[in-house]
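Participant: Got a predicted structure plus its sequence, pasted below:
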Amino acid sequence: MAEQQPSFDAAKYKHAQREQWNKDGAAWRHWNPILDRWYGVVTSQMLDLARIQPGQRILDIATGAGEPAVSAAERVGPDGYVLATDIAEGIAELALQVARERGLRQMETRAMDGESLDLPDASFDAVLCRLGLMYMPHPVTALREWRRALKPGGRVAVAVFSTPDRNSWGALPASTIRRRAQLPPPVPGQPGPFSLGAPGVLEGVFRQAGFTDPEVRAVPVPHRMASSAEYVRVAREAFGAFNAMMAHLPPQERESVWNEVESSLRPFESPGGFEAPGECLVGAATK
């Protein structure tokens, strides 16, 4: 008799995600200038593909510390409106602080599950989601909800990571942590950073959700810092998933794992600093 594979518990996963981002949100905001430097080109391409114009109503899903919602709010101007949502109420509050610091009154935030929107039908011109969809247990369900909230002809634009071989900044630490923490391989259906990155997958989920004319672009996102040690400092504080993977290890062992991660990344150092390869897929489609 074949051994039954463990199943993925979506509810438990979402609860853990909410807890993690409420805990790590302040660190993510602290490193926002670095993160915006890495992913700023992704944000601008998303806004272009979503065809965002002054005066529009925009919905941002899994906003984190406020991008691309803040950039969208600047683009729609004072006559437009941006609703930034996140499953974690704490980090959504941080996003609102960022908007207010920039004088953007046209942006609001709400805690909301991206797979189940408490929003009326056909109420937004565009939906954005930067680096969030691949962490959702049911991406097609999520996209169908976003489509419901869009006006006819409205646009969705998302960014996800491509494949592990093109994202050494994350794939190398994750493989080291998984080995040292003796974690089992991901179970079928489990979301993760590279779950939508294989060729054709993102176009497929757009079509399954009822969107038309999907367009996907590969965008290089090299992760640059002064050194591998400085990069690991960002990863330790802002990338909560890495810490969650080894939360069961004693502190001394976790420190040892981070030291090994730093060593594995040292080949990306040069006299000019540290640069680890990265690549996002930016995709858009129409209701």
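Facilitator: Alright, I've got the coordinates. Just so it is clear, the model here is predicted, and its values are computed rather than measured.
Participant: CA only for contacts and neighbour counts going forward, please
Facilitator: Will do.
Participant: so how far is the first residue of stretch 237-254 from its last?
Facilitator: 13 Å (CA to CA, to the nearest Å).
Participant: now stretch 236-248
Facilitator: So stretch 236-248: terminal residues 16 Å apart, CA to CA.
Participant: List the buried residues in it.
Facilitator: Residues 237-243, 246 are the ones in stretch 236-248 that count as buried (16 or more other CA atoms under 10 Å).
Participant: Distance from it to the middle of the chain?
Facilitator: Relative to its parent chain, stretch 236-248 has a centroid offset of 15 Å by CA atoms, centre = their mean, to the nearest Å.
Participant: quick one: contacts of that stretch?
Facilitator: For stretch 236-248, contacts defined as CA atoms under 8 Å, 6 or more residues apart in numbering pick out 20-21, 24-25, 27-28, 31, 173-174, 177-178, 181, 183, 235, 254.
Participant: ok, back up a step: inside helices: which ones of the buried residues of stretch 236-248?
Facilitator: Judged by DSSP state H, the subset of the buried residues of stretch 236-248 located in helices is 237-238, 240-243.
Participant: A further structure is provided below for comparison with the first:
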Amino acid sequence: MEKQLKKISEQQKESWNKFSPGWEKWDELFMSFLKPMGNEMIGQLQLKEHDVVLDIAAGTGEPGLSIAQKLSNGSVIITDLSENMLEIAIRNAKRRGIINIKTYACDVSKLPFADNSFDAISCRLGFMFFPDMILAAKEMLRVLKPGGRISASVWNIPAKNFWITAMMGPISKYLNLPPAPEGAPGIFRCSKEGLMEDLFIQAGFKNITLKEIEQQLDCKTTDVYWNIMTEVAAPVVEGLGKADTWMAEKIKTEVFQVVNQKYPQGNILMDSSALLIYGEK
């Protein structure tokens, strides 16, 4: 089992490293898209100026960088599987003049930190992709100090996330892609009702709460939407990679039809919904 988990982590690491240039290219747009979620998570963490915070699966640095800006005497450890993504986080920190951070490329299943090290943990949109979610949650609990707080987020059900289904719907339709195995890493893996609360309970967290937050991806045009998704979304690129030129064009045509039908006046604001889970040690 451990070898299988390691293999999944290595595949994910390779994928995130591969797509890091696209994430850097579209970082400003995507971080604006996810900012309401990050702000809500930061609010849940009830930060104090001297806190030491761990941001897990941070990608290009958020919400860890925004957390760091709120800690006048504290610091943030920013982690991710992908070294290339963390290099972007470092560049983002330098550009914003943020110095109270450190980065570590590491696997959430085996965090390189001592027990009771952190006052708070943030994990934005990471749990869906962890090979073993309960092991990850227990590792987070281990490194939290007694009374420490955690705020995590995951994507809600497909029906509330047009920003991804507008693309993946036509891809799945034309390529007859089989559904992902039950419990396999994937974008909607954690959307099942009660799953995240049960996971936190099993891990040992207490005072658990769950809330929904909605936000919009402001693409402005359908062309921008297509370009974003084909440069940052691994499942999209993987799916299109299985299509010949004719099929890929059919998929693109249908994606444009679906999006333009929903937004006939232009101004493409793609709907999304996420679940925020909070707990304490």
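Facilitator: Looks like it came in fine. Computed from a predicted model, the values in this text were never measured in an experiment.
Participant: Give me the residues contacting stretch 164-184 of structure 1.
Facilitator: For stretch 164-184 of structure 1, the external contacting residues (CA under 8 Å, 6+ apart) are 161, 194, 223, 242, 245-246, 249, 257, 260-261, 264-265, 276-279.
Participant: so it corresponds to what in structure 2?
Facilitator: Counting by TM-score structural alignment, stretch 164-184 of structure 1 falls onto residues 158-178 of structure 2.
Participant: Now do the residue most central in space within structure 2 against Trp246 of structure 2, distance only.
Facilitator: In structure 2, the centroid-proximal residue (CA atoms, centre = their mean) is Leu125; its distance is 2.6 Å. Applying CA to CA, the value for Leu125 of structure 2 to Trp246 of structure 2 is 34 Å.
Participant: Return the residue of structure 1 aligned against the residue nearest to the centre of structure 2.
Facilitator: Leu125 of structure 2 maps onto Leu131 in structure 1, by TM-score structural alignment.
Participant: Now restrict the contacts of stretch 236-248 of structure 1 to buried residues only.
Facilitator: Neighbour counting by 16+ other CA under 10 Å classes 20-21, 24-25, 27-28, 173-174, 177-178, 181, 235, 254 among the contacts of stretch 236-248 of structure 1 as buried.
Participant: Would you mind giving those residues as TSV with secondary structure added?
Facilitator: Formatted as TSV, those follow (DSSP: H, G, I helix; E, B strand; the rest coil):
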residue	secondary structure
Gln20	helix
Trp21	helix
Asp24	helix
Gly25	helix
Ala27	helix
Trp28	helix
Pro173	helix
Ala174	helix
Ile177	helix
Arg178	helix
Ala181	coil
Ala235	helix
Arg254	helix
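Participant: just the residues you listed now: which is nearest Val187 of structure 1?
Facilitator: The shortest approach to Val187 of structure 1 among those belongs to Arg178, at 13.7 Å (CA to CA).
Participant: where's that closest one relative to Pro186 of structure 1, distance?
Facilitator: For Arg178 of structure 1 relative to Pro186 of structure 1 (CA to CA), the value is 10 Å.
Participant: cool, Ser71 of structure 1 as well?
Facilitator: Distance of Ser71 of structure 1 to Pro186 of structure 1, given as CA to CA: 34 Å.
Participant: do the same with Glu269 of structure 1
Facilitator: Distance, Glu269 of structure 1 to Pro186 of structure 1, using CA to CA: 30 Å.
Participant: Quick one: map Lys13 of structure 2 onto structure 1.
Facilitator: Under TM-score structural alignment, Lys13 of structure 2 pairs with Arg18 in structure 1.
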